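Visitor: My questions are about this predicted structure, shown below with the sequence.
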Amino acid sequence: AGMDLAGVVTEIGSDVTDVSTGDRVVVDPSLAGVDDSSRLSGMGDLHGDLGVIGATVDGGYAERCLVPASHVYPVPDEMPLEHAATFPTCFLTASHALFRVGGLKAGETVMIHAAGSGIGVAAIQLAFHAGATVLATAGSEDKCQRALGLGASHVLNNRTGDVAAWARQTTAGVGVDMVMDCVGTALFGVSLFSLGIEGRLVNCGNASGDEATIPSLGHLFHFGISIHGSDPYQPEEFGPVWDEFCSGGYRVEIDSVHGLSDAGVAQDKMLSGDFFGKILLVP
């Protein structure tokens, strides 16, 4: 485990020329695009058996981790490594879903679920910085209020409120242009009813279950709604999104920091859902 990692380079391979020991780096955990000379090559099938550091190979739940030289990016001197470690999977997943798959544009409205998750925190800020109006939902009032500080214009507790009715009311009856959903089953139906004409539902996760039912095919085709699965991001996407993050203006939300010996405690906290932002492990 440990897909999101940043740290200091302690050793390099004999063929590595553009990375040095002592460099502070953040790691792209996707093993797509790894050079054939790397020990981590051959696992880059984006739509097959994609290798991922921290998922299919050893990751950041350790003091040291083997990574491809092509997949490390310099961390600015002024940025703490803890801040860099909040970036990789959350911001790349969110950016790919919002822009590459969902085609979000300035002036559009987007609903983002799970506002307190790492992906939600990233998505709200990326959409806001792109000029979109953000409607955010979360499972508690506290998380909703904190989402306002990230750039959401409107928030709703999705466990107590009527999501679709709220979306219509907030948009003067029009509905939102796009829903980005990493929750899955629990909010799938209300997400569809929250969309306006030719709205897009972009799914990038299944936290609440892997099955979903379309509540009304008539609604789907009458409004011209489209459903998109957000596939893995391409290797060339990481650098530009990292540069955007480093440019400033993005808040880092770290819920708690734990030592490696307390990894089980950190994992239990994540599974409980009682957190906002990222939970970090430090050696």
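Guide: All right, it came through fine.

Visitor: going forward, measure contacts and count neighbours with C-alpha atoms only.
Guide: Noted.

Visitor: Now do the helices in the stretch 151-283 of the chain.
Guide: Applying DSSP state H, counting those that start in this stretch to the stretch 151-283 of the chain gives helices spanning 163-170, 185-194, 217-222, 238-246, 263-272.

Visitor: who's in contact with residue 239?
Guide: residue 73 (Cα atoms under 8 Å, 6 or more residues apart in numbering).

Visitor: residues near the residue lying closest to residue 228 once chain neighbours are set aside, how many?
Guide: Counting by Cα to Cα, 6 or more residues apart in numbering, the nearest residue to residue 228 once its immediate chain neighbours are dropped is residue 202, at 4.7 Å. By other Cα atoms under 10 Å, the residues close to residue 202 number 23.

Visitor: quick revisit: and residue 25, which of the helices of the stretch 151-283 of the chain is closest to it?
Guide: helix 238-246 (11.4 Å; Cα to Cα).

Visitor: Name the residues of that closest one that are buried.
Guide: By neighbour count on 16 or more other Cα atoms under 10 Å, the buried set for helix 238-246 is 238, 241-242, 245.

Visitor: what's the answer for stretch 180-194, then?
Guide: 180-194.

Visitor: before we move on, back to that, show me the two of the buried residues of helix 238-246 that sit farthest apart.
Guide: 238 and 245 (10.6 Å).

Visitor: Wait, residue 74 touches residue 7, no?
Guide: No: assessed by Cα atoms under 8 Å, residue 74 is found out of contact with residue 7, at 10.0 Å.

Visitor: These two - which one has more neighbours?
Guide: Legend: neighbour count by other Cα under 10 Å for residue 74 and residue 7, higher for residue 7 (23 against 15).

Visitor: here comes the other one, which I'd like you to weigh against the first:
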Amino acid sequence: MKILTFDIEDWWVYEHYKIGKKEDWLPRLDDYLDRILDLLDERNFKATFFILGEVAKSAPTVVRKIDERGHHIGCHSYSHKFLGDATPDEVIVDTKMALDVIADVIGRRVDAYRAPAFSITEGNKWVLSLLAENGIKYDCSIFPATRSYGGFPSYKSCCPSMIEQNGVSIKEFPMAPTTIFGRDIVYSGGGYFRLFPYMKIKSLTRQEDYVMTYFHIKDFDYAQERIYRSFKGEVALLRYIKKYYGLKGCFSKFCRLVSEFDFVSVEQADKMIDWDQQPLLKL
């Protein structure tokens, strides 16, 4: 199965980090979202959109637009604070704030979650039980390889799995790395999707039984203002390349991908799976 997901954070990110003038970037972000929703309607696809609580608060019309098209709504935390150093109380407060504000916008509770920067790791796996206790059925936060600000290389399952942690269960839909030149990478979103030529992405997508995507609107926005600076100790030049390389052709690459493969939401994928046949992991 190939699962289509988006992290909806950029309306807040652009304003919070002063990435250009709002009157310039807002029409661009709205236009990309509209084009994505129209494309998904044409293909009769549903996707899962992980909404940042701050976006639901500051731009509720964006969230309603997605919801009214019948897509699966998930939670992407409240203010995109990485969970690496968070305490249980901080995670509970952040999660409840996000769930409440999103529910106020769409009129129902959400049941899926993705942590900022895939920041559920071996060191804070207890977050999964807190999510389950707060009504989350599906988690999409685990990146079973090493990466900046997150990564869970000791997590050995690269397919949907049932996790038991602290006496509660949650269904995990992890990212699915592929090995290229001895390195585990995820090509189905972010920097590697922008970096790789489309034919390579197409080949990898075709050969994998399970693909989990993660797209951001800013990865399509070639007109965005570039910011050259380091972040959390990362060299400024390296960060600049990771954030902006390949922007120009990324949206057309995405459109080709969605036109050539069939995708489902996390919610639809759940109904396709015989969970008795999936791995049960006790963390």
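Guide: All right, it came through fine. Since the structure is predicted, the reported quantities are computational estimates derived from the model, not experimental observations.

Visitor: Mind telling me the TM-score for this superposition?
Guide: Comparison of the two superposed chains (TM-score structural alignment, normalised by the length of structure 1) gives a TM-score of 0.32, and 150 aligned residues with a Cα RMSD of 6.0 Å.

Visitor: rewinding a little: let me have the helices of the stretch 151-283 of structure 1 in JSON lines, extended by distance to residue 154 of structure 1.
Guide: JSON lines is the format used below for the helices of the stretch 151-283 of structure 1 (distance: least, Cα to Cα, whole Å):
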{"stretch": "helix 163-170", "distance to residue 154 of structure 1": "8"}
{"stretch": "helix 185-194", "distance to residue 154 of structure 1": "14"}
{"stretch": "helix 217-222", "distance to residue 154 of structure 1": "25"}
{"stretch": "helix 238-246", "distance to residue 154 of structure 1": "23"}
{"stretch": "helix 263-272", "distance to residue 154 of structure 1": "25"}
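
Visitor: Determine which of these approaches residue 134 of structure 1 most closely.
Guide: Nearest to residue 134 of structure 1 among the helices of the stretch 151-283 of structure 1 is helix 163-170; the distance by Cα to Cα comes to 10.8 Å.

Visitor: Report the inter-axis angle for the closest one versus helix 185-194.
Guide: Angle of helix 163-170 of structure 1 versus helix 185-194, following axes from the mean of the first three to the mean of the last three Cα atoms, to 10 degrees, is 30 degrees.

Visitor: which helix of structure 1 spans the most residues?
Guide: Longest helix of structure 1, by residue count under DSSP state H: helix 118-129.

Visitor: what packs against that helix?
Guide: On a contact count with 3 or more Cα pairs under 8 Å, 6 or more residues apart in numbering; DSSP states H and E, helix 118-129 of structure 1 meets helix 88-95, strand 109-112, strand 133-138.

Visitor: let's see 6 Å
Guide: On a contact count with 3 or more Cα pairs under 6 Å, 6 or more residues apart in numbering; DSSP states H and E, helix 118-129 of structure 1 meets helix 88-95.

Visitor: The helices of the stretch 151-283 of structure 1: which one's closest to residue 257 of structure 1?
Guide: Comparing these by Cα to Cα, helix 263-272 comes nearest, at 8.2 Å.

Visitor: give the contact list for residue 162 of structure 2.
Guide: Residue 162 of structure 2 makes contacts with 170-171, 280, as judged by Cα atoms under 6 Å, 6 or more residues apart in numbering.

Visitor: Let me know the next secondary structure element after the host helix or strand of it.
Guide: Residue 162 of structure 2 belongs to strand 161-165 when assigned by DSSP states H and E. Sequence order places strand 168-172 as the next helix or strand after strand 161-165 of structure 2, per DSSP H and E.

Visitor: That following strand to strand 161-165, inter-axis angle?
Guide: 150 degrees.

Visitor: Need the contact partners of the next helix or strand along the chain from strand 168-172 of structure 2.
Guide: Per DSSP H and E, strand 168-172 of structure 2 leads on to strand 178-180 as the next helix or strand towards the C-terminus. Contact with strand 178-180 of structure 2 is made by 184-185, as judged by Cα under 6 Å, 6+ apart.

Visitor: Give me the neighbour count for the closest residue in space to residue 156 of structure 1 that isn't next to it in sequence.
Guide: Spatial nearest neighbour of residue 156 of structure 1, chain neighbours left out: residue 137 (4.8 Å); criterion: Cα to Cα, 6+ apart. Residue 137 of structure 1: 26 surrounding residues under other Cα under 10 Å.

Visitor: quick one: contacts for residue 34 of structure 2?
Guide: Counting by Cα under 6 Å, 6+ apart, residue 34 of structure 2 makes contact with nothing.

Visitor: Let me fix that, I meant to ask about residue 12 of structure 2.
Guide: So residue 12 of structure 2 contacts residue 55 (Cα under 6 Å, 6+ apart).

Visitor: Next secondary structure after the host helix or strand of it?
Guide: Assigned by DSSP H and E, residue 12 of structure 2 belongs to helix 10-16. Scanning forward in sequence from helix 10-16 of structure 2 by DSSP H and E, the next helix or strand is helix 22-43.

Visitor: What's the first helix or strand after that following helix?
Guide: Following helix 22-43 of structure 2 in sequence, per DSSP H and E, is strand 48-51.
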